[in-house]
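> task: produce atomic coordinates for the following.
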Amino acid sequence: MIIGLEHYKEKWSIQTDTAIHPGLEAITAALEEVGNPHKGGKFIHLAGTNGKGSTATFLSSILQAHGYSVGNFYSPCIEDLHDQIQLNSNPISPQELEPIMQQLSHVKTPLTDFELLTIAALLVFRKHAPDFAIIEAGMGGALDSTNVIIPEIAIIPSISIDHINFLGNSIEEITWHKAGIIKKWQPVVIGELPEKSLAIIRKTANDLHAEVIRPKAFKDLSLKLKGPHQLGNASLAMEAAKELLRKDFSEEKAINALSSANIAYRFEEVFPGVIFDGAHNQASAEALVKTVREVYPGRSIHVVMGILKDKDYINVLRELETISDHFTFIEFDYEKALPAEKLLLECGIKRKTILKYNDILPVCEKDEVTLVTGSLYLLSLLRNAKYSFFRLYQE
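Down below sits the predicted model:
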């Protein structure tokens, strides 16, 4: 059974603020109420448009392979609320989260849902005291609720246009937000960034006396996570681990950990011929298209898609139209979901239709690969066995 945040809010009468107010004032005040759990432990902070989840998973695997315990705070969830907060790659249980939410019900400072979850994760990590806690920013960086921590190292895998309603329309504005996770004297590992972003990151780091580390991507490493961009994410994790572990670092252990690491919805074959990938902006769509061409050259692709209103869905569509002439747009129950009708109208492909998320997907044509993409919220819905969408594949 999927248990969401609403379950805990209703049970413990927790009221949250539905409006997003970027800034750290509210969460700082609330953290004070619960004993400042962010002021202790060794943190790694990730911000960036794409690659955060994969890089965090790679780094967690490397650290665990070296015998260290690791906490992870991911954003957003994959299956349900509990997999956002993990200990040694295992989602926390409802029994673990229950007393934390009960404690948070006494907090007087008004919080958003994400601020509430951020504090819950920090309380879990204070209780279990993992050797390292890897924290993924929810949106942006500078004004994100996770930016209360002082990390041992910051990681920025990529920067592109995303969350334009909150972060701005220009790459410079968005980069300012991402650069906000860089802290004084603490190194930052960065991926391949646009030149304008790189200039801002370098200036920010220089002003804070923070070393900028740019690793070289692997060329021949075998990974479960497919796509050339994952080699770049793996190299970021490797470089961060070297910096964190110093003399304790073993390249052999790190390579073995990278080779076995996996994460849901990163070009994941859920059923034979059915791929789930949470591409939801132009950069991630470009990476997905490259991976499809690499893994399925010459195959017909059926794109099944649903996405959120604040995403760059036009450019995502344009990218996906380069590999497919068959689209199905999914109408799903989520307040931030873009109406499927809007996607249908914007799509330039003639062969297109709309389905509800709990309809049965028509049988694929022979040799056709089904690519399910867009919102992670949608992917979670479709993967849940109680929905009929993929019964045909399971029978």
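> contacts and neighbour counts: CA atoms only from here.
OK.
> what is the end-to-end distance of stretch 39-56?
21 Å (CA to CA, to the nearest Å).
> can you mark which positions in that stretch are buried?
41-56 (16 or more other CA atoms under 10 Å).
> before we go on, could you also do this sequence so I can check it against the first one:
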Amino acid sequence: MINGLNFYKNKWNIQTDASIKPGLQAITAALAELNNPHQNISFIHIAGTNGKGSTGAFLSAILHKHGLTVGNFFSPGIEDLHDQIQVDGKAITEEDMDQAMARLAEIKTPLTDFELLTAAAFLIFEQKQPDIAIIEAGMGGRFDSTNVINPILSIITSISYEHTAFLGDTLENIAWHKAGIIKKWKPIIIGNLPEAAERVIREEADALHAELIRPQKQINTELKLKGRHQKENAGLALEAAKEILLLKFNHNLAETALASAFIPFRFEEIYPNLIMDGAHNEASVSALVETIKEVYPDKQIHIVMALMKDKAYANILRQLETISDQFTFIEFDNERALPAKILFTENRSKIKTIITNCDILPVSNEEVVTIVTGSLYLLSALRNNHFSMFQNYQAPAE
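All right, here's what the predicted structure looks like:
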């Protein structure tokens, strides 16, 4: 579900399929009808199980600090589809989307929802002409609709189990999908990958004569985005910036940019002792658990969560149960959401409850830290509908 897309589909009488249909045939045909707007832009392509958004935010900040205009296509959105497409950190306007949809309403090729949004992003970037556009793959890479681009370099942030119904149930299969964003003679920067996955990536890079680059050392810059994994994401962005900027790269500017970079729902303190984090699979939950231990070693933790149906909920709960024995499960309005009762039944904690439709979000006292997590769709719904009283809160400077 792409929040806000139905408004434009109804307005412009555009029919799409809401299901997931991996493959490039439809998007390629649609873009040909639009005179291939994606061929007039310099792209960076990012795939990975986790870390895409943060790496993109870090890289955007560095490039912008060096005087470049930067477009971003994120997935999913924070509030709605407008913030999925940004230029220099600003979400596109309704007018921008209307201009794109007016052209998309004229094409004949049937598209899925995500293909429609991808095509709209390319049209908007063609019109605004940023110096660089950073594109996140929606799912996998090889058959994701974003993979029609020919980027100047690609980044694979991480690989772990995800979307196994589409990507396969082994790390090698998942890595093969991610490796699809590697392009001939173009650099590929990789994060710390499992050995089996990295072997697949290296084989693809060798076959395409693509230089494979891995950051050599940990960055020491203090970041707003918390956790060891964010240091790794920042390192990927720093390496990419060096490749893009070459002799124009300035390390001091880069460090300043990294220190100021921010993306919502990455261990975001929206009010004292109330944290929102978009961890939604086993790998990202593992990173969340480590960050909680690092930042709140002596605090009682209260987990508020919901998950999508395709997540390994039992394994996710086992990880979270290592740092908390108090859980609140939210039954919220999303067709892909896992029923809260399933999480409640599977959970082994002593204190647990279910709330419906986010009507009441328990915010604990100062002795307890509340972590809201499990689904970016949940966090977006809460921010839009239930956190208006926190809008002006600014977390204290470090």
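> if we can go back for a sec, so which of the buried residues of stretch 39-56 of the first structure are in helices?
Taking DSSP state H as the definition of helices, those contribute 52-56.
> contacts only, for the residue nearest the centre of the second structure.
By CA atoms, centre = their mean, the mean C-alpha position of the second structure lies nearest to G53, the distance being 3.9 Å. By CA atoms under 8 Å, 6 or more residues apart in numbering, G53 of the second structure lies in contact with 74-75, 136, 263.
> next one: L167 of the first structure
For L167 of the first structure, the contacting residues are 140, 173-174, 177, by CA under 8 Å, 6+ apart.
> now do Q84 of the first structure
With contacts defined as CA under 8 Å, 6+ apart, the neighbours of Q84 of the first structure are 72-78, 91.
> same check on I200 of the first structure?
Applying CA under 8 Å, 6+ apart to I200 of the first structure gives the contacts 172, 175-176, 179.
> now the helix or strand harbouring it, how far from the centre of its chain.
Following DSSP states H and E, one finds I200 of the first structure within helix 195-207. Helix 195-207 of the first structure sits 24 Å away from the centroid of its parent chain (CA atoms, centre = their mean, to the nearest Å).
> how about that helix: buried residues?
Here helix 195-207 of the first structure shows 197-198, 200-202, 204-205 as buried, counting by 16+ other CA under 10 Å.
> likewise for stretch 76-92 of the first structure?
Applying 16+ other CA under 10 Å to stretch 76-92 of the first structure flags 76-89, 91-92 as buried.
> go on, stretch 204-218 of the first structure?
204-205, 210-213, 215, 217-218.
> out of the ones in helices among the buried residues of stretch 39-56 of the first structure, the closest to H7 of the first structure would be?
Using CA to CA, G53 comes nearest to H7 of the first structure of these, at 25.2 Å.
> take the buried residues of stretch 204-218 of the first structure and keep only those in helices.
204-205.
> okay, the buried residues of stretch 204-218 of the first structure in TSV with distance to F249 of the first structure next?
Formatted as TSV, those follow (distance: CA to CA, whole Å):
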residue	distance to F249 of the first structure
T204	29
A205	25
A210	22
E211	19
V212	20
I213	17
P215	16
A217	18
F218	18
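> can I get the contacts of L167 of the first structure in CSV with neighbour count, distance to L116 of the first structure and secondary structure?
As requested, the contacts of L167 of the first structure are exported to CSV (neighbours: other CA atoms under 10 Å; distance: CA to CA, whole Å; DSSP: H, G, I helix; E, B strand; the rest coil):
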residue, neighbour count, distance to L116 of the first structure, secondary structure
G140, 28, 17, coil
E173, 16, 26, helix
I174, 24, 24, helix
H177, 20, 21, helix
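> of all the residues you listed, which two lie farthest apart?
Among the contacts of L167 of the first structure, the pair separated by the greatest distance (CA to CA) is G140 and E173, at 10.0 Å.
> following the chain past the helix or strand containing E172 of the first structure, name the next helix or strand.
For E172 of the first structure, the element it lies in under DSSP H and E is helix 171-179. Sequence order places strand 188-190 as the next helix or strand after helix 171-179 of the first structure, per DSSP H and E.
> quick one: which of the contacts of G53 of the second structure has the most company?
Neighbour counts for those (other CA atoms under 10 Å) peak at E136, which has 26 neighbours.
> who are the contact partners of that residue?
By CA under 8 Å, 6+ apart, the residues touching E136 of the second structure are 45-47, 52-53, 56, 73-75, 146.
> got JSON lines for those residues, with distance to L111 of the second structure too?
Formatted as JSON lines, those follow (distance: CA to CA, whole Å):
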{"residue": "H45", "distance to L111 of the second structure": "21"}
{"residue": "I46", "distance to L111 of the second structure": "22"}
{"residue": "A47", "distance to L111 of the second structure": "22"}
{"residue": "K52", "distance to L111 of the second structure": "24"}
{"residue": "G53", "distance to L111 of the second structure": "25"}
{"residue": "G56", "distance to L111 of the second structure": "26"}
{"residue": "F73", "distance to L111 of the second structure": "18"}
{"residue": "F74", "distance to L111 of the second structure": "19"}
{"residue": "S75", "distance to L111 of the second structure": "17"}
{"residue": "T146", "distance to L111 of the second structure": "13"}
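> restricted to strands, list those residues.
45-47, 73 (DSSP state E).
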